[in-house]
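Participant: got a structure for you, letters missing:
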């Protein structure tokens, strides 16, 4: 190999590396090669951006049952976990901004990524979802379905958390993957300490008023009560070792 060939090859490698870096700096690209906006916004920012955007497409990615109870005004329901989600998003305009939300932000975050990968140019996810939206007192549209019962009252909850020396409260939802993942561990943990510990599972969908009153905007969410007094709380997944270390049980 001549010196001229070596120099040419080295220059080509540098040029390709620079191109790769420049391409990466523009963010994820859509199917037409244009930069795609895929970002999460706090509820106030999400609301302002939606109102200021002409032709914005608002998508509720919860289940039809959740949507039927309540939803944001002018939202269209496309169940992210439904078999037809990929087909339904094809009915949207890829060149117009899409706004997505769910109950707590998990499903909508995944949906936003799928939309960006499908070539949508602007995708906005509402961080904290409907839990945050409602905890801030923002308006929702009541659906045609019969309203779910408000669930457990504050008095009921107080009675529950005082029913044993220790009460571990697991706030969850049927659609929540991380909630399902830690459920067996929580049950095993409680079973080993059943003489002094009660595990109470509370579905935030079925107990929306309690969840709103407690300001719960992300699940799984755990609380530990000792003789009726809150002594520990945690948002998110964890393993048994961490639970033991943090609670001291």
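Facilitator: Structure's in. What do you need? Just so it is clear, the model here is predicted, and its values are computed rather than measured.
Participant: rest of the way, CA atoms for contacts and neighbours
Facilitator: Will do.
Participant: now do the strands in the protein.
Facilitator: Remark: strands assigned in the chain by DSSP state E are 37-41, 57-60, 70-71, 76-77, 98-101, 122-126, 141-142, 166-172, 197-203, 221-226, 229-235.
Participant: need those in TSV (columns: distance to residue 84 and mean neighbour count).
Facilitator: Formatted as TSV, those follow (distance: least, Cα to Cα, whole Å; neighbours: other Cα atoms under 10 Å):
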stretch	distance to residue 84	mean neighbour count
strand 37-41	22	18
strand 57-60	14	22
strand 70-71	20	20
strand 76-77	12	18
strand 98-101	17	28
strand 122-126	20	25
strand 141-142	25	14
strand 166-172	26	23
strand 197-203	26	18
strand 221-226	30	19
strand 229-235	32	14
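Participant: columns distance to residue 3 on top of those, output as TSV?
Facilitator: As requested, the strands of the chain are arranged in TSV below (distance: least, Cα to Cα, whole Å):
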stretch	distance to residue 3
strand 37-41	45
strand 57-60	58
strand 70-71	68
strand 76-77	64
strand 98-101	54
strand 122-126	48
strand 141-142	72
strand 166-172	66
strand 197-203	71
strand 221-226	64
strand 229-235	61
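Participant: and those strands: which comes nearest residue 156?
Facilitator: Closest approach to residue 156 among the strands of the chain (Cα to Cα): strand 197-203, 12.0 Å.
Participant: tell me which residues are up against that closest one.
Facilitator: Contacts made with strand 197-203 from outside it, assessed by Cα atoms under 8 Å, 6 or more residues apart in numbering, are listed as 164-174, 186-187, 190.
Participant: let's see 6 Å
Facilitator: Strand 197-203 is contacted by residues 166, 167, 168, 169, 170, 171, 172, 173, 190 when judged by Cα atoms under 6 Å, 6 or more residues apart in numbering.
Participant: same question for the longest helix seen in the chain: list its buried residues.
Facilitator: For the chain, the helix with the greatest residue count under DSSP state H is helix 3-25. Buried residues in helix 3-25, counted by 16 or more other Cα atoms under 10 Å: none are found.
Participant: where's residue 134 relative to residue 107, distance?
Facilitator: Distance from residue 134 to residue 107, counting by Cα to Cα, to the nearest Å: 17 Å.
Participant: ok, and here's another one to check against it:
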């Protein structure tokens, strides 16, 4: 009896593992290079921007359609997609795109690809995008700022990014502590998409870069321990 029970448990675990593995084969959170390569393999790629309509209107990946789980006519958008072909989803991070990916899988889509780093990774890698605004800051102007100031802290993000908003009070503390000894440059996607593309270094929002004497001291994906890292870097 114990042997039968033991075998039954093993069989259950095996089936559960297989089921989970099978589902994982259909959804991938892909880094930008893999995501872009798969998009290029498709003649007419199904790309979904899972951000708000306001965000989409400002900038988006060329050829993408805009909807998410909160869209009023969500079912109509889904019905227009081909379930047998790959779907490519992005947002700012993985929140809205990840939720949409799970829902599409439940509805029988064969393969769903979620972009790691979202729109930041796409534009940051210099991939083609639409924008209704021209960057206020050029790459030449950016380089001039870095060259003309001994120490520069650059904050790259988006006004729609929750994590980016948390950086602002930290920047104010740093600004108060260092004053004119540290130049702080804030670059938002909505105002400066092209400079983010030209830098080809942004993979996620927020990205923080500290320059000293025209050289990068550190580059951080995210703002964890930002104040501490700045203090340590400038103490030397």
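Facilitator: In hand now; what should we look at? From a predicted model like this one, the values you see are computed outputs, not experimental measurements.
Participant: TM-score for the pair, please.
Facilitator: Here the TM-score for the pair of chains, by TM-score structural alignment, normalised by the length of the second structure, is 0.74; 231 aligned residues with a Cα RMSD of 3.7 Å.
Participant: quick revisit: for residue 10 of the first structure, find the nearest of the strands of the first structure.
Facilitator: Of the strands of the first structure, nearest to residue 10 of the first structure by Cα to Cα is strand 37-41, at 34.6 Å.
Participant: corresponding residues in the second structure for that closest one?
Facilitator: Under TM-score structural alignment, strand 37-41 of the first structure corresponds to residues 26-30 of the second structure.
Participant: over to stretch 199-214 of the first structure?
Facilitator: On the second structure, the counterpart of stretch 199-214 of the first structure by TM-score structural alignment is residues 184-199.
Participant: so how far is the matching stretch from its chain's centroid?
Facilitator: Mean-position distance between stretch 184-199 of the second structure and its chain equals 14 Å (Cα atoms, centre = their mean, to the nearest Å).
Participant: what's the neighbour count on residue 158 of the second structure?
Facilitator: As a burial measure, residue 158 of the second structure scores 23 neighbours (other Cα atoms under 10 Å).
Participant: corresponding residue for it in the first structure?
Facilitator: Residue 158 of the second structure maps onto residue 173 in the first structure, by TM-score structural alignment.
Participant: what residues sit buried inside stretch 75-93 of the first structure?
Facilitator: Residues of stretch 75-93 of the first structure classed as buried: 75, 77, 78, 79, 80, 86, 89 (neighbour count, 16+ other Cα under 10 Å).
Participant: surely the fifth one meets residue 61?
Facilitator: Right, the one you point to is residue 80 of the first structure. Yes: Residue 80 of the first structure lies in contact with residue 61 (Cα atoms under 6 Å); the separation is 5.0 Å.
Participant: nearest residue to residue 74 of the first structure in space, please, no chain neighbours.
Facilitator: Nearest non-adjacent residue to residue 74 of the first structure, counting by Cα to Cα, 6 or more residues apart in numbering: residue 58, 7.0 Å away.
Participant: next one: residue 174 of the second structure
Facilitator: In this structure, residue 174 of the second structure finds its nearest non-sequential neighbour in residue 227, 6.6 Å apart by Cα to Cα, 6+ apart.
Participant: next: residue 153 of the first structure.
Facilitator: Among residues not flanking residue 153 of the first structure along the chain, residue 210 sits closest, at 6.6 Å (Cα to Cα, 6+ apart).
Participant: roughly how far does that neighbour sit from residue 247 of the first structure?
Facilitator: For residue 210 of the first structure, the distance to residue 247 of the first structure - Cα to Cα - is 24 Å.
Participant: more crowded one of the two?
Facilitator: Applying other Cα under 10 Å to residue 210 of the first structure and residue 247 shows that residue 210 carries more neighbours, namely 19 against 12.
Participant: counterpart of the residue nearest to residue 74 of the first structure over in the second structure?
Facilitator: Checking TM-score structural alignment: residue 58 of the first structure goes with residue 47.
Participant: circling back to that earlier point, could you check which of residue 134 and residue 107 of the first structure has the larger neighbour count?
Facilitator: Counting neighbours by other Cα under 10 Å for residue 134 of the first structure and for residue 107 shows that residue 107 has the greater number, 23 against 20.
Participant: from residue 125 of the first structure, how far out is that one?
Facilitator: Counting by Cα to Cα, the gap from residue 107 of the first structure to residue 125 of the first structure is 10 Å.
Participant: now swap in residue 167 of the first structure and tell me
Facilitator: Using Cα to Cα, residue 167 of the first structure is found at 35 Å from residue 125 of the first structure.
Participant: who touches the aligned residue in the second structure for residue 223 of the first structure in this structure?
Facilitator: The alignment partner of residue 223 of the first structure in the second structure, by TM-score structural alignment, is residue 209. If you count contacts by Cα under 6 Å, 6+ apart, residue 209 of the second structure has them with 153, 154, 218, 219.
Participant: again, but for residue 225 of the second structure
Facilitator: Applying Cα under 6 Å, 6+ apart to residue 225 of the second structure gives no contacts.
Participant: how far is stretch 59-67 of the first structure from where the chain is centred?
Facilitator: Centroid separation for stretch 59-67 of the first structure versus its chain: 13 Å, with Cα atoms, centre = their mean.
Participant: in that stretch, which residues are buried?
Facilitator: Neighbour-count burial for stretch 59-67 of the first structure, with 16+ other Cα under 10 Å as criterion, is recorded at 59, 60, 61, 62, 63, 66, 67.
Participant: kindly report the same for stretch 139-152 of the second structure.
Facilitator: Using 16+ other Cα under 10 Å as the test for burial, stretch 139-152 of the second structure gives 145, 146, 147, 149, 151, 152.
Participant: relative to residue 186 of the second structure, how far out is the third one?
Facilitator: Put plainly, it is residue 147 of the second structure. Counting by Cα to Cα, the gap from residue 147 of the second structure to residue 186 of the second structure is 17 Å.
Participant: for the second one, same thing?
Facilitator: Distance of residue 146 of the second structure to residue 186 of the second structure, given as Cα to Cα: 13 Å.
Participant: likewise for the last one?
Facilitator: Taking Cα to Cα as the measure, residue 152 of the second structure and residue 186 of the second structure are separated by 11 Å.
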